[in-house]
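Peer 1: Need coordinates for the following:
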Amino acid sequence: MNLNSENDGAPPFPAGSPPPGLFTQNLRVLCERFPGLADMLSLHNGMQAGAEPAAIPSRYRLEYTRDGQPLISVDGFFLQSRYNPRREASRTLDDPAAGFSPEGCVFAGLGSGYFCLEYAARFPQAVIVILEPDVHVFLLCMQAQDLRPVFERKNTVLLVGMRARDCALTVEKLREAGACLPVFRPPALGKISADWFAEFAETVRRTQEKRNINHNTLKRFGGLWLRNMAKNLGEMQTRCGITPFAGVFAGFPVLLLAAGPSLDSVLPLLPALRETCVVVAVDTALRACLRAGVQPDFLVLVDPQYWNYRHIAGLSAGRTFFITESAAWPAVFRFPCRDIFLCASLFPMGRFLEGGGDRGTLGAGGSVATTAWDFARYLGGNPVYAAGLDLGYPDGKTHFHGALFEEKAHTESGRLRTAETAAAGILASGGAFRAEDTSGKTILTDRRLSLYSWWFETAAAAHPETQTRRLSDSGLRIPGISAADPEEAAALPPRRKDIDRILERIRTETAGGQDESAQRAFLAAEQNLLRGLEEVRTLAENASRLCTKALRSAESGRDGGGAQALSALDEAAAALDRHPVKDVLAMTFTESGETFAGNPEKNAAGSFFANAGRFYDKIAESAAVNLRALKKNAASLKNP
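Peer 2: Predicted coordinates for the structure are as follows:
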């Protein structure tokens, strides 16, 4: 189907009516390729009857240009150019500013279908993702256009009538899988389903911001995570996962203690709340718990940095189960507690060493509070009462009174730099702005905390079975999470005896850590990882030498077998891409920002081989860094 050419002759069918049988032809392919969507839209019955779709509201109209090109209008507003929509689509794709990629495109709105059809004709192998919030527009387009060139493609994704957030998160997952998917929204569609498109754009913006933060965090802390994990190999081999806790507190209320300023108002009730709820605290809130005379049932720490260890350094909680992660600061494993359990690793090396075994996966939204909430859900808790989950700075405060941050500020304060000055610096450093709190007033927050809020909003929507209520109305408003009076949670029926009985049973069952078979499996995975890293380093070093040889030939103007070198590099790239340890390198691999030092116009081949050589050098270097860290700490492993 070629939509690039203009047809100014007779219309392909009488103006004012769709071509006979077109909807049925589209429907047949839709039912074959997307049976789930056809079921959702109740279209299978229409296929069996060979009928047109059910009556579409009169505000949706199928109209035609003078030369017979079909157009959809909603409330009199046309979804594309009234004069020549086919030419408009062609010119838009010709415009570099539109940002189309030959690899794939997300069409935020199907509209009258011209843009996606034109794109499909130009790029037969590209991924096409169509997001159409309005089911009636989709059905009308099936009457108006032959959409089979789009429907029949193996790499087409159709999301029709779905929530904007769900569509945006699906696009994000496709991007994480490696798809290059710029978003194109036909300009005219913004006035139709405006709220949907606004929410979609905001969700895409937030996911992009989160991805950038994750990338920068990896670049900054990847080496730290590797060093920590290598030092913790012995702990990873012997510690149990969190699966013994899965669902054991189904129907029990859970109290989640974060470290925000509103925690102060709940602390006086903490002993009473402990009698009615399972208590889960984040690392930063432990001091407050102990000061109130309560040891939490669970303590969660997943951030690998030294300062997170400092929150628990010098403290002890003999009745507390400690939930942490394999890349945590090594000293946390010396914390005096009831026992230590490891959730599934958040990092590729940890996942490789776990060998696919189920340690219990927890969500990670950038804050320990997000992981602690997911652990409360993992326990089966319902409802989850959250204290100190402010995600903002009520009354200009950053944490509860007596938090380590506050004590550190007082310790380091002086005449020219007071503790108040330090607090003001925290407020000013994160792009602070005012937003609505739970009570309808405003609260000071920042970009980082608002991203955490979005994570909680998304998680609450994804798990409606887990009711979450905050024991304060001073925090940043989170849709889907309401406020509750702390007295309400304290007045619930006592459950402490049942809670302690379950915890003691699990302590007894998990005493001694992982069994010998699991420890042997971990040791075998570590040996496989070492061999794999050696193989990757050798592959990368050989590819780099090949690039160096080809570069010298290119610079001298000799025919040094450039075609053979490219073929060999393709084989090396394919071997690296297939290698099972490739993802492990992510923590220490940083793409080189260097450019070819020579004149690219003089020798484009030389520029390519120079850049490729630097790329493979980085891979070899990353493999070597991982090998050194693992070999240095291999003695901590047992041979059961």
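
Peer 1: For the rest of this, base every contact and every neighbour count on C-alpha atoms.
Peer 2: Noted.

Peer 1: dump the residue contacts of the closest residue to residue 436 other than its chain neighbours.
Peer 2: Leaving out its chain neighbours, the residue that sits closest to residue 436 by Cα to Cα, 6 or more residues apart in numbering is residue 442, at 4.4 Å. Going by Cα atoms under 8 Å, 6 or more residues apart in numbering, residue 442 touches 434, 435, 436.

Peer 1: Of those residues, just the buried ones, ChimeraX syntax please.
Peer 2: What follows is the ChimeraX syntax for the buried subset of these, where burial is set by 16 or more other Cα atoms under 10 Å:
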select :435,436
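
Peer 1: Take the contacts of residue 442 and lay them out in JSON lines including distance to residue 521 and secondary structure.
Peer 2: Formatted as JSON lines, the contacts of residue 442 follow (distance: Cα to Cα, whole Å; DSSP: H, G, I helix; E, B strand; the rest coil):
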{"residue": "434", "distance to residue 521": "52", "secondary structure": "strand"}
{"residue": "435", "distance to residue 521": "50", "secondary structure": "strand"}
{"residue": "436", "distance to residue 521": "51", "secondary structure": "strand"}
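
Peer 1: quick one more, to check against the first:
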Amino acid sequence: MLSKTVLISESSTHPAVFRNCRLPVFFFKSVFPLGKLIERHAGIVSELGAGGSVATTAWDFARRLGCPEIYAAGLDLGFPGKRTHCRTSLSSMYTQLRTNRRLSVDAVNFAGITNADPFLTENNSGGMTLTDNRLIIYKWWFEGQIKSAPKGCLYNLSKEGIKIDGMEFRGKTELLKKPVIRPGINSTIKERIDTAAEIYSKNGFNNIKKLVQTIITECSRLEKICSAAAVTLKELQTVSEQSTLQNGLKLLSEYDRQISDSPSKELTGFIIQPVLNEIIDEEKSMFENSGKLYCSILEACEYHRIHAERALSRMA
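Peer 2: Prediction:
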């Protein structure tokens, strides 16, 4: 069934997805620094709205394709019939695997429905459907995007789904009356994939390979700098002479400059930011915070370098 599927993703998706996927893959712009670094080398320019859900990204994708009509299936944004998912969904099957004698399926489903302040709201049939404070955010997102998007025909096939202003309810019968144009769509998709593959084979692969090599080189450079900085910092903690201390601090400032002036600023920022957040929340001495920063950057660079080296070996 998936043999004719095209995967559209951003680069932060778990690597196992791409390793196990034998489908054509198209990337859109990432919101993460490391992803942005990849995009700059791979020539990724397309951007999709990230509303925090597969549904929001899929809707934005359909809109950007210029579809004159968009039909949303399964977009209920609530709990019709007090159900969290359809019975054959992955989430439903996962719930079955989690249950035991002390944790029943009903208990898991009850928690899923009640742990975000559920309430009733109007649905597409004029009745009421249970939703909660999490799902209602997506309703607001859709309504905001629909107002700012170019005019088009948007329809929701979920009769018991909560009402979304600007997205009219349509039954599946009307949708099934539409002409069958799948063969034409498949032909267009194949043509576009072949064109993209030809462009990528000329430039994309080599650019990505160069990027991975750059990441390895940059991580190795940062590892050396952080190792040297950590040694200097340790030595300064036992220094009492003022001139020696000043010289050591100047040396640390130079190390800091080399780290912050990294040619791959996105990568450096990606590595440093989580550590900075931890340091800000802790009340420790300058030496302790600096030591933690250098060690954390060192560990992060080593981690990224090892995985980049593995990736490069697969490209050989």
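
Peer 1: TM-score them against each other, please.
Peer 2: Superposed pair, TM-score by TM-score structural alignment, normalised by the length of the second structure: 0.81. Supporting alignment: 308 aligned residues with a Cα RMSD of 3.1 Å.

Peer 1: circling back: the residue nearest to residue 436 of the first structure and residue 343 of the first structure, how far apart?
Peer 2: 37 Å (Cα to Cα, to the nearest Å).

Peer 1: Can you name every helix or strand that the strand or helix carrying residue 278 of the second structure contacts?
Peer 2: Element membership of residue 278 of the second structure [criterion: DSSP states H and E] is helix 265-280. Judged by 3 or more Cα pairs under 8 Å, 6 or more residues apart in numbering; DSSP states H and E, the packing partners of helix 265-280 of the second structure are helix 33-42, helix 286-315.

Peer 1: What is the longest helix of the first structure by residue count?
Peer 2: In the first structure, assigned by DSSP state H, the helix with the most residues is helix 516-556.

Peer 1: Tell me the secondary structure at residue 117 of the second structure.
Peer 2: coil (DSSP: H, G, I helix; E, B strand; the rest coil).

Peer 1: Matching it against the first structure, which residue comes up?
Peer 2: In the first structure, the residue matched to residue 117 of the second structure (TM-score structural alignment) is residue 432.

Peer 1: List the contacts of the residue lying closest to its match once chain neighbours are set aside.
Peer 2: Counting by Cα to Cα, 6+ apart, residue 432 of the first structure lies nearest to residue 446, which is 4.1 Å off, once chain neighbours are set aside. Shown in contact with residue 446 of the first structure (Cα under 8 Å, 6+ apart): 392, 430, 431, 432, 433.

Peer 1: cool, and residue 174 of the first structure?
Peer 2: Residue 174 of the first structure neighbours (Cα under 8 Å, 6+ apart): none.

Peer 1: Tell me which residue of the first structure lines up with residue 228 of the second structure.
Peer 2: So, by TM-score structural alignment, residue 228 of the second structure is matched to residue 542.

Peer 1: count of neighbours near that match?
Peer 2: 18 (other Cα atoms under 10 Å).

Peer 1: for the helix holding residue 278 of the second structure, which positions count as buried?
Peer 2: Those would be 266, 267, 268, 269, 271, 272, 275, 276, 279, for helix 265-280 of the second structure by 16+ other Cα under 10 Å.

Peer 1: The counterpart of residue 386 of the first structure in the second structure: what's its closest spatial neighbour, skipping adjacent residues?
Peer 2: Counting by TM-score structural alignment, residue 386 of the first structure lines up with residue 72 in the second structure. Leaving aside its chain neighbours, residue 72 of the second structure sits nearest to residue 156 (4.8 Å; criterion: Cα to Cα, 6+ apart).

Peer 1: So the one you found sits against residue 169, correct?
Peer 2: Yes - using Cα atoms under 8 Å, residue 156 of the second structure makes contact with residue 169 at a distance of 4.7 Å.

Peer 1: Of these two, give the one with the bigger neighbour count.
Peer 2: Taking other Cα under 10 Å, residue 156 of the second structure and residue 169 do not tie; residue 156 has more neighbours (24 against 21).

Peer 1: Give me the aligned partner of that one over in the first structure.
Peer 2: With TM-score structural alignment as the criterion, residue 156 of the second structure matches residue 470.

Peer 1: For residue 419 of the first structure, see how far away that match is.
Peer 2: Taken as Cα to Cα, the span from residue 470 of the first structure to residue 419 of the first structure is 29 Å.

Peer 1: can you check residue 425 of the first structure too?
Peer 2: 10 Å.

Peer 1: quick one: which of these two has more around it?
Peer 2: Neighbour totals were compared for residue 425 of the first structure and residue 419, and residue 419 leads with 19 against 11 (other Cα under 10 Å).

Peer 1: burial of the counterpart of residue 213 of the second structure in the first structure, as a residue count?
Peer 2: Residue 213 of the second structure maps onto residue 527 in the first structure when the alignment is built from TM-score structural alignment. Neighbours of residue 527 of the first structure under the rule other Cα under 10 Å: 15.
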